[in-house]
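# Pasting the sequence and the predicted coordinates here, then a few questions.
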Amino acid sequence: MHDPTLWLFGICLVLGATVGLLAGLLGIGGGLLVVPALSVLLPQAGISNELVMPMALATSLASIVATSISSAYTHYRLGNAQPSVIKTLLPGILLGGFLGSALADHLPKAYLPKIFGVIVLLLALQMIMSLRVTKAAKPFPSPLQAAASGTVMGVVASLAGIGGGSLTVPYLNYYGIEMRKAIGTASLCGVFLALSGMTGFILFGLKQAEALPPYSVGYVYLPALLGIVTTSVITTRFGARLATRLPTPIIKRVFAIFLLLIGGSMFLS
């Protein structure tokens, strides 16, 4: 690997450590940090502007596969997951993840951060409001409705290069699933969503006209992926244990503040 690529790999080691901690704590796959970071770092490695956004999205989803597996396994061992809920969401999540990668390959790339920024800001506001108003838990939707919701969440998450925790956690919490179990369940859902979206980005990347840079598999950029995964799979375990020890209101506040910061930066970029 030439020097800019080695430099990128080193930076991604630090990025991965932060991503892993947040993945375990908040039930996210890390894309909320990885995509904005790679959109700045990839041009420094000589990647053309036309390829930066799809490669950032694809590499983010690929890193989420590893990060979410580690986080989901830890949450499962701690009892913070509900397999029955995952089964109802899974068909839609798989379909939506692939559809999102297809849309991302065709939509103007400049639209994606702003669309996602608005969605994230709305999710953060919803989470903040839920801290003040206590509502009776709603019955969980039917399998067909849950599959439809999973499809929508999968499309949006794949378009933004995230594991869907920022969508899945509030969704599950809205239907009365306790916050820790919502986070653990979202981690498991993120594995399948990221796999579906990553597969789409690899296939579409292999078919696009512009020559891809060295060390790429479709739109997935391996030096960045290896750097992120190397440290994130370690620190995600600490985040998952921290989520079990912290009170639910604190987790909600951290989650909401995190979404506000990232949503605002994405919208203004």
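Yes, it's here.
# From here on, just use CA atoms for contacts and neighbour counts.
Fine.
# Tell me where the stretch 151-269 of the chain has helices.
Taking DSSP state H, counting those that start in this stretch to define them, one finds helices in the stretch 151-269 of the chain at 165-174, 179-207, 222-245, 248-268.
# Need those helices in TSV (columns: mean neighbour count and distance to residue 38).
Shown next, in TSV, are the helices of the stretch 151-269 of the chain (neighbours: other CA atoms under 10 Å; distance: least, CA to CA, whole Å):
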stretch	mean neighbour count	distance to residue 38
helix 165-174	23	19
helix 179-207	26	16
helix 222-245	22	8
helix 248-268	17	13
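# Next, format those helices as TSV and append distance to residue 23.
Below are those laid out as TSV (distance: least, CA to CA, whole Å):
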stretch	distance to residue 23
helix 165-174	9
helix 179-207	8
helix 222-245	6
helix 248-268	11
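# To residue 65, which of those lies closest?
Closest to residue 65 of these is helix 179-207 (CA to CA; 5.1 Å).
# Quick check: residue 221 touching residue 59?
Yes: if you go by CA atoms under 8 Å, residue 221 and residue 59 touch, sitting 5.8 Å apart.
# any idea which element the residue lying closest to residue 149 once chain neighbours are set aside lies in?
Leaving aside its chain neighbours, residue 149 sits nearest to residue 92 (7.0 Å; criterion: CA to CA, 6 or more residues apart in numbering). Applying DSSP states H and E as the criterion places residue 92 in helix 83-106.
# can you pull the buried residues of that helix?
Of all the residues in helix 83-106, those buried under the rule 16 or more other CA atoms under 10 Å are 85-86, 88-102, 104-105.
# Against that first model, consider the following:
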Amino acid sequence: MAETKTKTLVNQQTIEKKLSSRLTTNKLNKWAFFACTMIGLLFLAALIIDTLIKGAGHLTPSFFTSFSSSTPSMAGIKGALIGTIWLMVTIIPISIILGVGTAIYLEEYAKDNALTSFIKVCISNLAGVPSVVFGLLGLTIFVRGMGIEALALSNSVLAAALTMSLLILPVIIVASQEAIRSVPSPVREASYGLGGNKWQTIRRVVLPAAIPGILTGFILALSRALGETAPLILIGIPTVLLSLPSSVFDQFQALPMAIYNWAKLPQDEFQNVASAGIIVLLVILLLMNAIAIFLRNKYSKKY
């Protein structure tokens, strides 16, 4: 009995030592991760504060109603803002139809074989491809029409929207797949039991339940597209344009391109104008993210 008690006591002490060591390691990791988070937030706060200080003075009514100018005090974002809205409105139907349609096919219709798995892996890998690559692809296919003049769209709104849609499609497809996959099987089976066919089940049961995840992924992907500059530079979107587009086949100026143009100019005053443009772009992106959160919460409660 004495030996058994001694062994039990030794085991308890060993367990307590290991547990104490693990708790200490856990606390150290916790504070290390917290420190990393705070460092990132401090740098982000410093950048935002610096941008607000430099750009707040230029956020006047004339800044929103004037075109770009070689004089800093007269420079505005009217053309860039309207062009960005044209780009966003054109991207939305292209990317959401192709992205969600692809996700539905891969999750609901495609057979579970090696080819389908290969396609899914390729789509996931495309989400990590640099945006410059998509810019080169858009330049070759859409702007130059692969050497066929009849197919060339030049540096129009449609060419830029198609290029940006290629950029964000992998993200939308993956997010939509995850949202569709998260719908419980019993929900589908209940629809089939009530006499619904496959398409009716997808349209009336699966998609409504998957809408929060689909919308969240789509809006976040669209936010990324609106902030990208490299693809627009490669396809030749002008940095200065003193006119507004009247159709998707017209040239346009985008807000990231205007900011890029102001930031590279040597005059110090243009750096402040660029900061004002950054503030406007940040507000647009924050509004889109807020809409994504609102829609996610709304549909999550409903379904």
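Arrived safely, thanks for sending. Remember, predicted model here, so these are calculated numbers, not experimental data.
# Superposed, what's their TM-score?
Scored against TM-score structural alignment, normalised by the length of the first structure, the superposed chains reach a TM-score of 0.32; 127 aligned residues with a CA RMSD of 5.2 Å.
# circling back to that earlier point, got the contact list for whichever helix or strand comes after the helix holding residue 92 of the first structure?
Using DSSP H and E, the helix or strand that follows helix 83-106 of the first structure towards the C-terminus is helix 111-132. Residues outside helix 111-132 of the first structure that contact it (CA atoms under 8 Å, 6 or more residues apart in numbering) are 104, 156, 159-160, 166-167, 170, 249, 252-253, 255-257, 259-260, 262-269.
# quick one: stretch 233-246 of the first structure to chain centroid distance?
The chain centre lies 17 Å from the centre of stretch 233-246 of the first structure; the measure is CA atoms, centre = their mean, to the nearest Å.
# swap in stretch 216-229 of the first structure?
That offset, for stretch 216-229 of the first structure, works out to 16 Å (CA atoms, centre = their mean).
# And it, end to end?
Across stretch 216-229 of the first structure, the terminal residues are separated by 16 Å (CA to CA, to the nearest Å).
# Spit out the contact partners of the nearest residue to residue 212 of the second structure once chain neighbours are set aside.
Nearest residue to residue 212 of the second structure, sequence neighbours excluded (CA to CA, 6+ apart): residue 296, at 4.3 Å. Residue 296 of the second structure makes contacts with 211-213, 215-216, as judged by CA under 8 Å, 6+ apart.
# Now do residue 138 of the second structure against residue 159 of the second structure, distance only.
Taken as CA to CA, the span from residue 138 of the second structure to residue 159 of the second structure is 7 Å.
# where does the residue most central in space within the second structure land in three-state SS?
By CA atoms, centre = their mean, the second structure has its centre lying nearest to residue 221, at 2.4 Å. Under DSSP: H, G, I helix; E, B strand; the rest coil, the three-state class of residue 221 of the second structure is helix.
# Work out for me the element residue 173 of the second structure sits within.
Per DSSP H and E: helix 157-181 holds residue 173 of the second structure.
# Run through the neighbouring helices and strands of that helix.
In terms of contacts (3 or more CA pairs under 8 Å, 6 or more residues apart in numbering; DSSP states H and E), helix 157-181 of the second structure is packed against helix 78-104, helix 114-126, helix 131-138, helix 207-227, helix 230-234.
# Turn those helices into CSV, including distance to residue 33 of the second structure.
What follows is these, written out as CSV (distance: least, CA to CA, whole Å):
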stretch, distance to residue 33 of the second structure
helix 78-104, 35
helix 114-126, 28
helix 131-138, 30
helix 207-227, 25
helix 230-234, 32
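# Residue 287 of the second structure is nearest to which of the ones you listed?
Once those are compared by CA to CA, helix 207-227 is nearest, at 9.8 Å.
# angle of that closest one against helix 157-181?
If you take axes from the mean of the first three to the mean of the last three CA atoms, to 10 degrees, helix 207-227 of the second structure sits at 140 degrees to helix 157-181.
# helices and strands around helix 207-227 of the second structure, which ones?
helix 78-104, helix 157-181, helix 268-302.
# how about the residue nearest to the centre of the second structure, what does it touch?
Contacts of residue 221 of the second structure by CA under 8 Å, 6+ apart are 168, 171-172.
# Tell me the most packed of these, by neighbour count.
With neighbours taken as other CA atoms under 10 Å, the top of the contacts of residue 221 of the second structure is residue 172, carrying 30 neighbours.
# what's the spacing between that one and residue 165 of the second structure?
Using CA to CA, residue 172 of the second structure is found at 10 Å from residue 165 of the second structure.
# Quick check: neighbours shared by the two?
In contact with both residue 172 of the second structure and residue 165: residue 95, using CA under 8 Å, 6+ apart.
# quick one on the thing from earlier: just the buried residues from the contacts of residue 296 of the second structure, in PyMOL please.
Here is the PyMOL selection string for the buried members of the contacts of residue 296 of the second structure, based on 16+ other CA under 10 Å:
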select buried, resi 211+212+213+215+216
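# Among the contacts of residue 296 of the second structure, which one sits closest to residue 96 of the second structure?
Closest approach between the contacts of residue 296 of the second structure and residue 96 of the second structure, by CA to CA: residue 215, at 9.2 Å.
# Assess the claim that that closest one and residue 295 are in contact.
Yes: between residue 215 of the second structure and residue 295 there is a contact under CA under 8 Å: 7.3 Å.
# Do I have it right that residue 173 of the first structure meets residue 185?
No: when contacts are counted by CA under 8 Å, residue 173 of the first structure is not listed as touching residue 185 (10.7 Å).
# sorry, back to before: please identify the deepest-packed of the helices and strands packed on helix 207-227 of the second structure.
helix 157-181 (a mean of 25; mean count of other CA atoms under 10 Å).
# buried set for the helix or strand that it is followed by?
Using DSSP H and E, the next helix or strand after helix 157-181 of the second structure towards the C-terminus is helix 185-193. Neighbour counts over helix 185-193 of the second structure (16+ other CA under 10 Å) mark 188, 191 as buried.
# what packs against helix 185-193 of the second structure?
Using 3+ CA pairs under 8 Å, 6+ apart: helix 185-193 of the second structure touches helix 198-201.
# Mind listing residues that contact the helix it packs on?
188, 191-192.
# Identify, from those residues, the entry nearest to residue 207 of the second structure.
Of the contacts of helix 198-201 of the second structure, the one sitting nearest to residue 207 of the second structure (CA to CA) turns out to be residue 188, at 11.0 Å.
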